[in-house]
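In: show me the folded form of this:
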Amino acid sequence: MQDTALRIDKWLWYARFYKSRSLAAKHVQAGEIRVNSQRISKSSVVLKVGDVLTFALGDTVRVVEVAALGDRRGPAPEARLLYHDLAGQIAASRNRPGIAAE
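Out: Take a look at the predicted model:
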């Protein structure tokens, strides 16, 4: 396992959000990904456990928290252990009574 940080392009590939590391890097360099609400454009940005990523993937906006860094691109069940999907939590909080939508 990596110790404390991992390049974002590698992590996105390990977590199976993109089919190749170069495709992940392309989306990062296009400024399509935010880390902790900050738009980034360099694939050399390093992620740490606890960082929150926001990005569009197809017709869906993904909001995920980095749960682990990983050390390889494993099978899908292993890849899902690398992150917590926060998009469902955000949608649920917006649908609660007494909570105004933004």
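In: switch to C-alpha atoms for all contacts and neighbour counts from now on
Out: Fine.
In: thinking Ile8 is in contact with Leu47, fair?
Out: Yes: between Ile8 and Leu47 there is a contact at 5.9 Å, judged by CA atoms under 8 Å.
In: and the two? Which one has more around it.
Out: Ile8 (25 against 21; other CA atoms under 10 Å).
In: pull the contacting residues for that one.
Out: Ile8 makes contact with 43-47, according to CA atoms under 8 Å, 6 or more residues apart in numbering.
In: now do Phe55
Out: For Phe55, the contact set (CA under 8 Å, 6+ apart) comprises 32-34, 61-63.
In: which of the residues you listed tops the neighbour count?
Out: Each of the contacts of Phe55 was scored for neighbours by other CA under 10 Å, and Ile33 scores highest at 22 neighbours.
In: how about that one: what's its closest non-neighbour residue?
Out: In this structure, Ile33 finds its nearest non-sequential neighbour in Phe55, 4.8 Å apart by CA to CA, 6 or more residues apart in numbering.
In: over to that neighbour. Which of the three states is it?
Out: With DSSP: H, G, I helix; E, B strand; the rest coil as the basis, Phe55 sits in strand.
In: structure for this one too, so we can compare:
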Amino acid sequence: MSEKEKLRIDKYLWSIRLFKTRSQAADACDKGKVKYNGDAVKASKTVSVNDEYEVKTEAKRWRIKVTGLLHNRVQYSEAVKYYLDITPAEELERLEFQAASFHTGKRLSKVGRPTKKQRRDLDGLMGE
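Out: Purely as a prediction, here's the structure:
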């Protein structure tokens, strides 16, 4: 294999934009969230064309097939040409149900803590 044909799995997952940073991709490999043939892979595993990987990210559980090697991070529209999403349909249905009940943790506007104006009014009311 020439130097251009060798590509680490963490760099590949970062370059096709499944992870925001390369270190997040490497952490996912270390935690066993990236699998090849059902076995967890190390971040240093060499990627080959036609390999199939299971990747678990925060948002989704992916099944991807490598269609090309991408060494640098590029636009999303270009990056999708280097892998094929073969995620099973039942996984996509589960994701849709989960998204409907997903709570972001953000508070609705004007609910919860008082605004500055409300705080001033409360302080004036309390005599402070």
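In: let me see the TM-score of these two.
Out: Put the two chains on top of each other and the TM-score (TM-score structural alignment, normalised by the length of structure 1) is 0.77; 88 aligned residues with a CA RMSD of 1.7 Å.
In: max pairwise distance over the contacts of Phe55 of structure 1: which two?
Out: Comparing every pair within the contacts of Phe55 of structure 1 by CA to CA identifies Glu32 and Val63 as the most remote, at 12.7 Å.
In: wait, what's in contact with the spatially most central residue of structure 2?
Out: Central residue check for structure 2 by CA atoms, centre = their mean: the C-alpha nearest the mean position is that of Thr57, 4.2 Å away. Thr57 of structure 2 is in contact with 18-19, 28, 33, counting by CA under 8 Å, 6+ apart.
In: for structure 2, which segments are assigned as helices?
Out: Ranges of helices in structure 2, per DSSP state H, are 9-15, 22-30, 76-79, 89-100, 116-126.
In: for those helices, give me JSON lines that also has distance to Leu69 of structure 2.
Out: Formatted as JSON lines, the helices of structure 2 follow (distance: least, CA to CA, whole Å):
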{"stretch": "helix 9-15", "distance to Leu69 of structure 2": "7"}
{"stretch": "helix 22-30", "distance to Leu69 of structure 2": "16"}
{"stretch": "helix 76-79", "distance to Leu69 of structure 2": "10"}
{"stretch": "helix 89-100", "distance to Leu69 of structure 2": "26"}
{"stretch": "helix 116-126", "distance to Leu69 of structure 2": "53"}
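In: mean neighbour count, those helices: which tops it?
Out: helix 9-15 (a mean of 24; mean count of other CA atoms under 10 Å).
In: what about that helix, how far off from structure 1?
Out: Aligned to structure 1 and superposed, helix 9-15 of structure 2 gives a mean residue distance of 0.4 Å (mean CA distance after the TM-score superposition for structure 1).
In: which residue numbers in structure 1 does that helix align to?
Out: Under TM-score structural alignment, the counterpart of helix 9-15 of structure 2 in structure 1 spans residues 8-14.
In: gap between the matching stretch and the chain center?
Out: Mean-position distance between stretch 8-14 of structure 1 and its chain equals 9 Å (CA atoms, centre = their mean, to the nearest Å).
In: same thing with stretch 64-80 of structure 2?
Out: Centre to centre, stretch against its chain (CA atoms, centre = their mean), the figure for stretch 64-80 of structure 2 is 15 Å.
In: contact partners of it?
Out: Residues contacting stretch 64-80 of structure 2 (CA under 8 Å, 6+ apart): 5, 7, 11-12, 14-17, 47-55, 81-87.
In: now with 10 Å?
Out: Residues outside stretch 64-80 of structure 2 that contact it (CA atoms under 10 Å, 6 or more residues apart in numbering) are 4-8, 11-18, 47-55, 81-87.
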